[in-house]
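Engineer: Sequence and computational prediction follow.
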Amino acid sequence: MSESFDAVIRNGTVVDGSGSEAYTADIAISGGVIHSIGKVEGTGRTEVDATGKIVTPGFIDVHTHYDGHVTWGDTLRPSTHHGVTTVVIGNCGLGFAPCKPSQRDMLVTLMEGIEDIPRDVMTAGLPWKWETFPEFMDFLSSRSFDADVAVLVPHAAIRVYVMGERATSDGIATPEDLEQMTALVAEAVRAGAIGVATSRHYLDCGSDGKQAPHVKANREELLALARGLKLANGGIFQVIPRMVDFLAQEEIGKLGQEQFVKEELDLFREISEVSGRPLTYSLMDSSWVPGLYAHALRETQRVNDEHGTRIKPQVFPRPIGMLIGLDLSVHPFKFHPSYMQIKDLPLAERVAIMRDPEFRKKLLSEEPDNEVAGPLGMVHVHLSQQGFQLGNPPRYTLEPERSMRFEAERRGVSNFEVALDWLLEMDGRNLYAAPGGNVGSPTLDDCGVMLKDPNAIVGLGDGGAHSGFVSDASFPTTLLGYWARDRKGEGKISLPLAVNLLSYRNAEAFGMADRGLLAPGMRADLNIIDFARLDTCLPETIWDLPANERRVTQHAQGYVATMLRGEFTSLSDQSTGATPGGLVRYKNAA
């Protein structure tokens, strides 16, 4: 009698996540795990013909900010539009636990200022049914999602929980404070936290304009967090480093890139040695310090080789920056006096007014109101004047002829005039990109160098954050479509490596031993992909957050199916509505 299975995927091209070459096989699934791979003689209650399609593990996005979404909703989009079956939240030291009732507004202010999640959304959406981190984990364990969720315990929440108002004032943690922070990290990991997260990025400020409390942390405080991982014997240390900070350029100029990077990596080495755990830090080719990433890659390799540490730069496969649009948080006319008079009108009415020749002339003659914009607003205005047309479907390379500057010079007009024309296309729904990182090469060669580094993992999609001007959670589709399929020449990345970067490499780094690989006994989290048809769709604005607030989302085409825990969550690029996902608790802690 032939064996029966929950599902059998037939004749797919298996790219198993290990980095090994693809092969053709059937995959049998039972009880939410992979039963066997090869020639499956039995039958499945569901049979899927994957002939001509690639079958991959579900993708693991280790850098998201769905910290609020997991408390009020069950869909983690747009990440799950792009083959993601596991997300990690709590990144950059931001989150909502632990938190005393009197401190809730402090954490909301930080998330609003740093991650562009409107206060109204959090006020309406967060249920606050927890105080301690274990209570937060217990709350999440009662919920279900269309992806699994792992949680980093956020440094900002720990600091505020321990120090209260002192966390944002004097900035110095006492020995007693440090002892409590160590205990809280250990408690969190023992409750299932995947690690601890912090940031050294000086531009991280709350919506009140004050620098984020965890950015003030000194070496002793960071080592106190590391000791918490050591006590619990588990987790990873995630950090946003100074080397991606715009405000660090003066310091880098004084020290030189090589010495600056060495000092940063020395700190990371010490953290990793004290914790005995892996450490991951974000890395990009910064436009304000070009080439620094190459020093970081070399120094990371040296430190790992000489000290046995597991330090992993977290890199990104395309430019990092903002989307610019009339319905988004950022565009170059946002703080022009004429525009501010019409900013609250419906989009169609604004577009009609902005197309009027007299209004257009007046708008283009004005300067932004610096006082209203504030320092960060003026940075955004500046960046929004240096854009690239995305196109539809979007393309993330940076050929000069697609730039605002090129178009302005070709037409003999200002960048502002080009920006206005771009914004009014598609009845005001057009978007363009204003990248600030990974912009060193029109064909993204620097990204390719980072992706191919043996220590690198892929992250920084920021799903759930910057809801008014970022849609980078679509990066898995870019990594596969551009780098593994469309890219030509030496810079091309093999399909097995691309899938490895999206799955097993991240699972291994974050201690998720049950996923990221297509093999018997592993979780039945997988994608069936029409590789030839795979592409991103143009980002769009939707209004589905609590308090009827806006966010940017982005669909994809070519995902024939996505399966989570043996259940299909997506078919033919459309959600099935299934939510078999839940909380992932770290399992190797003492």
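Structural biologist: Happy to help now that I have it. Numbering: from 1, shown residues only.

Engineer: Please count neighbours and contacts with C-alpha atoms only from this point.
Structural biologist: OK.

Engineer: all helices of the stretch 451-590 of the chain, in order?
Structural biologist: 475-478, 495-502, 504-509 (DSSP state H, counting those that start in this stretch).

Engineer: try this one side by side with the last:
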Amino acid sequence: MYDIIIRNGRIVDGTGAPARSGAVAISGERIVGIGDVDGPARREIDAGGQIVAPGFVDVHTHYDAQVFWDPLVTPSINHGVTTVIGGNCGFTIAPLSGRPEDADYLVRMLARVEGMPLESLRAAVPMDWTGFGEYLDRLDGTLAINTGFMVGHSALRRTVMGERAIGHHASADEIAAMQELLRASIRAGGLGFSSTISTTHLDAEGQPVPSRHAAEEELIALASVVSEFPGTTLEFLPIPGLFGEQTYDLLTRLSLAAQRPLNWNAIIPNAHAPEIHRSQIAASDYAAARGARVVGLVMADAPHLRLNMLGGVLIDSVEGIAEYFRLPLDDRCRAFADPEVRRRIGERAAGQAGHARKYAQWQDYEIVEVFSEENRRWLGRMIGEVAAERGVSPLDAILDVALADELRTNFLLRSIADDDASWAMRGEVWTDDRVVIGASDAGAHLDMIDTFAFSSKVLGEGVRRRKLLSLEEAVHRLTQVPAELIGIRDRGCLREGAFADIVIFDPDRIGCGPTSMRFDLPAGGNRLYCDPIGVSHVLVNGREVARDGVPNGELAGTMLRSGRD
């Protein structure tokens, strides 16, 4: 007798093959029959003509901390994601040195660079381990979906170098110590190595995060450790914007040193500046010609950013204003109210070039969430309109509005890549074998982006509404392709012997509900959230974990470990 049979579904198995009618039989954790299945089961699920597909795989998340207060790993589970990979960008909370100041540094860094409420981190994440294996053991068996974590460069650097991790190159002995700590972490189950040199990544003091102080020699030495272990991977964030020879060469040398595919984040197709994503994707061709493999992660939609002057993420990349985000809140408010400070910020920001220039276009921000009665009249208005109505500069307007809310005001910076031409480019990139759909950042930038719903957006907007690719191709790109990139065994497709990670959804309804703010984090922290539409069942390792977009509390997930999984 089977444990579960799913009947009356259209099977889209993740390989890209055409949909077919049939049933899926499950015993224990695995699929034991697919297609024509006879025999009784303890439970039958009637798919009612809906799509039966592999659970979606998200290779770029930052759930490293959230899993301590949210064992259901929401909202990814709601949207049919059954496997997530964390530890990206070098930002992990293991290993730790055992020195309280190092743990405190990493928590404050996460709060700043990944937009997690500091009060929530301090209230819910114990930070009382040292080894990477202790961290994984603490979570093993406690989560609703499958999770795996890479080992982060900034944690390695801070553990070995302490305060020297900022502002100093590592000595030969320190590099060797980091290599040995990385080896120990991978032996304990870490999935590989991650790092960043992105100019957008700053710590709580506004300084470049530890990995940005590393010489290329250090990066290559750490990447080489990955080559010593089976079942490992490599993730890296280069400097954003146009790619050139220097970036191509670094990505290629890292992949060659690791003898693994390198994935990097993130490609944002934009018809108004197509040269950017084309230069980025070309890194894959450069690498392939030299025996390496480099894969870019592409976003599932045009990201609309919610930004504020409290955390300052991304706004702090603008010249002239970044230094003020290092100040305590009261001092920062006084500075932002000072006409002379505003004059200096305005002069420097006016000359901003490159990737950060769009964040200095103050007139383009829309006011989408306010907290004071004074600001309610401006809700839904553009800063440019507010400035014109009040007869002040856009910089004065945005700072005045922010100060009235003690800097908590949320401003929306709409993407210019939300037009039909950009969506057509996005569809082309989604089906390019040099890229993988991902870049969700789920678990990070909690008050800024809703890209955690990437699977529902691809299937709803990309397939159902815009018809940019077939349903079978989309499922393939959301399941088998990312699973194979990371090297995850027996997941990402529906076949006999594979783990029963399954999502059932209605292709005629799939999509996202409205995005709104929830105040459901520890210590009263808030996050953006949206529910799925049309996701009826989610199974992980043969057990149902969510129905009709709502988790049921079942903790069926596996902790994925290098070599074994």
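Structural biologist: That came in fine, so what should we check first? Since the model is a prediction, treat every value here as computed from it, not as a measurement.

Engineer: And the TM-score between them?
Structural biologist: These two chains, once laid on top of each other, score a TM-score of 0.82 by TM-score structural alignment, normalised by the length of the second structure; 519 aligned residues with a Cα RMSD of 3.9 Å.

Engineer: before we move on, back to that, pipe the helices of the stretch 451-590 of the first structure into CSV and attach mean neighbour count per row.
Structural biologist: Putting the helices of the stretch 451-590 of the first structure into CSV (neighbours: other Cα atoms under 10 Å) gives the following:
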stretch, mean neighbour count
helix 475-478, 24
helix 495-502, 24
helix 504-509, 22
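
Engineer: can you tell which of those is closest to residue 240 of the first structure?
Structural biologist: Of all the helices of the stretch 451-590 of the first structure, it is helix 504-509 that lies closest to residue 240 of the first structure, at 16.6 Å by Cα to Cα.

Engineer: could I get the helices of the stretch 451-590 of the first structure as CSV with distance to residue 148 of the first structure?
Structural biologist: Compiled in CSV, these are given as follows (distance: least, Cα to Cα, whole Å):
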stretch, distance to residue 148 of the first structure
helix 475-478, 17
helix 495-502, 15
helix 504-509, 12
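
Engineer: Quick one: map residue 123 of the second structure onto the first structure.
Structural biologist: Taking TM-score structural alignment, the alignment pairs residue 123 of the second structure with residue 124 from the first structure.

Engineer: Let me know the secondary structure of its match.
Structural biologist: Using DSSP: H, G, I helix; E, B strand; the rest coil, the secondary structure recorded for residue 124 of the first structure is helix.

Engineer: got the contact list for it?
Structural biologist: With contact taken as Cα atoms under 8 Å, 6 or more residues apart in numbering, residue 124 of the first structure is in contact with 546-547.

Engineer: any idea how far it is from residue 68 of the first structure?
Structural biologist: Separation of residue 124 of the first structure from residue 68 of the first structure (Cα to Cα, to the nearest Å) stands at 11 Å.

Engineer: next one: residue 129 of the first structure
Structural biologist: The span separating residue 129 of the first structure from residue 68 of the first structure equals 13 Å under the rule Cα to Cα.

Engineer: do the same with residue 522 of the first structure
Structural biologist: Look at residue 522 of the first structure and residue 68 of the first structure: by Cα to Cα, they are 29 Å apart.

Engineer: cool, and residue 13 of the first structure?
Structural biologist: 37 Å.

Engineer: Onto which residues of the first structure does the longest strand seen in the second structure map?
Structural biologist: Across the second structure, the strand with the greatest residue count (assigned by DSSP state E) is strand 2-11. Strand 2-11 of the second structure corresponds to residues 5-14 of the first structure when matched by TM-score structural alignment.

Engineer: can you check stretch 51-63 of the second structure too?
Structural biologist: Under TM-score structural alignment, stretch 51-63 of the second structure corresponds to residues 54-66 of the first structure.

Engineer: chain center to that stretch: distance?
Structural biologist: 10 Å (Cα atoms, centre = their mean, to the nearest Å).
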